[in-house]
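Engineer: Next come a sequence and a model predicted from it.
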Amino acid sequence: MLSRKSFLTGTGALGGLLLFSRPSLSMPEAAPHLAPFMARPALGNSYWYIGHLLSILIKATDTNNLFSLLKMTEVKGLEPPPHTHTREDEIFMVLDGSIEFSVGGKTYQATAGDSMFLPRNIQHAFKVLTDRAEVMILLTPGGFEQYFVEMSEPAPAMELPPPPAGAPDIARLIATSSRYGIRFPERPSGM
């Protein structure tokens, strides 16, 4: 049987620190109103976003704004232009398909099982290399999922929407994006 003395002696100073650490050094506890739950894509949490099918599985309001989690079917040719998130980091986990990410002057090719970390304040873009790609997107802190709600329509079916008839309303897209801390590179004059 392990005694307190042999535990502290065996683990050295680290054991003492772990045993007697101040609460301010430990991870914050979850807010008391948070409760475990399970989510899956369904009509009540899914949207048609500029040719994509998007499901908001976990909202910022579910996690005390710590994160949000989305599942999205990305479609080749409908990717966003280069942009910078100023409020949240993104992590893309590729479930199916292939995506090329350009971030921080480097290019990464991700396939099923790969995860791509896109830190805030670093411009990035991505290109779907297959006809479509299924991804999970973790946003931390949460909140940016509301951009998608504003720019989408509720999905009437759990399938991709018809392809967009034309370009999205760029003025609306930029105005809405900017309210959520997204920056786009400035175009050179004359373009």
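Structural biologist: Arrived safely, thanks for sending.

Engineer: When you work out contacts or count neighbours from here on, use the C-alpha atoms and nothing else.
Structural biologist: OK.

Engineer: Okay, buried residues for stretch 165-174 please.
Structural biologist: Of all the residues in stretch 165-174, not one is buried under the rule 16 or more other C-alpha atoms under 10 Å.

Engineer: this is the comparison structure:
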Amino acid sequence: MTRDAKELEPVEWLGTRYEIILSKEASGGAMSIVRSEAPPDSGPPLHVHHDADETFVMLSGEAEFVLDGQRKSLQAGETIFVPRGQHHTFRVVGDAPSRHLVILTPGGFEGFFVEMGRDQLAIPEDMEEITKRAAQYHLSFTGPPLAAM
């Protein structure tokens, strides 16, 4: 089963472009894959996915990741696996945007990107609403973005 083409259209939120290339529905719930392009110095607040493993595949650019307190720099061609329940974040470093794949198992979290892009909620102004919606996708924010750490 596939999603409506309109739901698969790329969305932009806080300067990052998200394109769902495999939806939860198309994989029977097993996984989702999102292609993302994030600008320099961008990245989410520290967070944890309670019900999904997350894999980042760096296509271009460079990003610094924090996974359970350990920092690691990733270049194009490198991958990092984030088991569910692990606190993590990242920040795009350098002058170039980061293009990467986000693979979630099981799928479903891609709906969060669609909602945020559709409604253009801002951080920190709309953090209460963002946190409420994130909980519906089994995500908790646990700290600041990496740039503030």
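Structural biologist: Looks like it came in fine. What you are looking at is a predicted structure, and each value in this text was computed from that prediction instead of being measured.

Engineer: TM-score for this pair?
Structural biologist: The TM-score (TM-score structural alignment, normalised by the length of the second structure) is 0.83; 139 aligned residues with a C-alpha RMSD of 2.6 Å.

Engineer: what helices or strands is whichever strand or helix holds P144 of the second structure leaning on?
Structural biologist: P144 of the second structure is part of strand 139-145, with elements assigned from DSSP states H and E. Under the contact definition 3 or more C-alpha pairs under 8 Å, 6 or more residues apart in numbering; DSSP states H and E, strand 139-145 of the second structure sits against strand 45-49, strand 88-93, helix 127-136.

Engineer: between it and strand 88-93, how big is the angle?
Structural biologist: Orientation of strand 139-145 of the second structure against strand 88-93 (axes from the mean of the first three to the mean of the last three C-alpha atoms, to 10 degrees) gives an angle of 40 degrees.

Engineer: Just the angle for strand 139-145 of the second structure relative to strand 45-49, thanks.
Structural biologist: Orientation check (the same axes, to 10 degrees): strand 139-145 of the second structure against strand 45-49 gives 160 degrees.

Engineer: if we can go back for a sec, between the helices and strands packed on strand 139-145 of the second structure, which gets nearest to F56 of the second structure?
Structural biologist: When these are compared for distance to F56 of the second structure using C-alpha to C-alpha, the nearest one is strand 88-93, at 10.3 Å.

Engineer: So which bit of the first structure is the closest one matched to?
Structural biologist: Across the first structure, the stretch matching strand 88-93 of the second structure (TM-score structural alignment) is residues 124-129.

Engineer: So what touches the matching stretch?
Structural biologist: By C-alpha atoms under 8 Å, 6 or more residues apart in numbering, the surrounding residues in contact with stretch 124-129 of the first structure are 74-77, 79-84, 97-104, 118.

Engineer: Just tell me the aligned range of the longest helix along the first structure in the second structure.
Structural biologist: Across the first structure, the helix with the greatest residue count (assigned by DSSP state H) is helix 4-20. Taking TM-score structural alignment as the measure, the second structure aligns no residues with helix 4-20 of the first structure.

Engineer: who does that helix touch, helix- and strand-wise?
Structural biologist: Other helices and strands packing on helix 4-20 of the first structure, by 3+ C-alpha pairs under 8 Å, 6+ apart, are absent; none qualifies.
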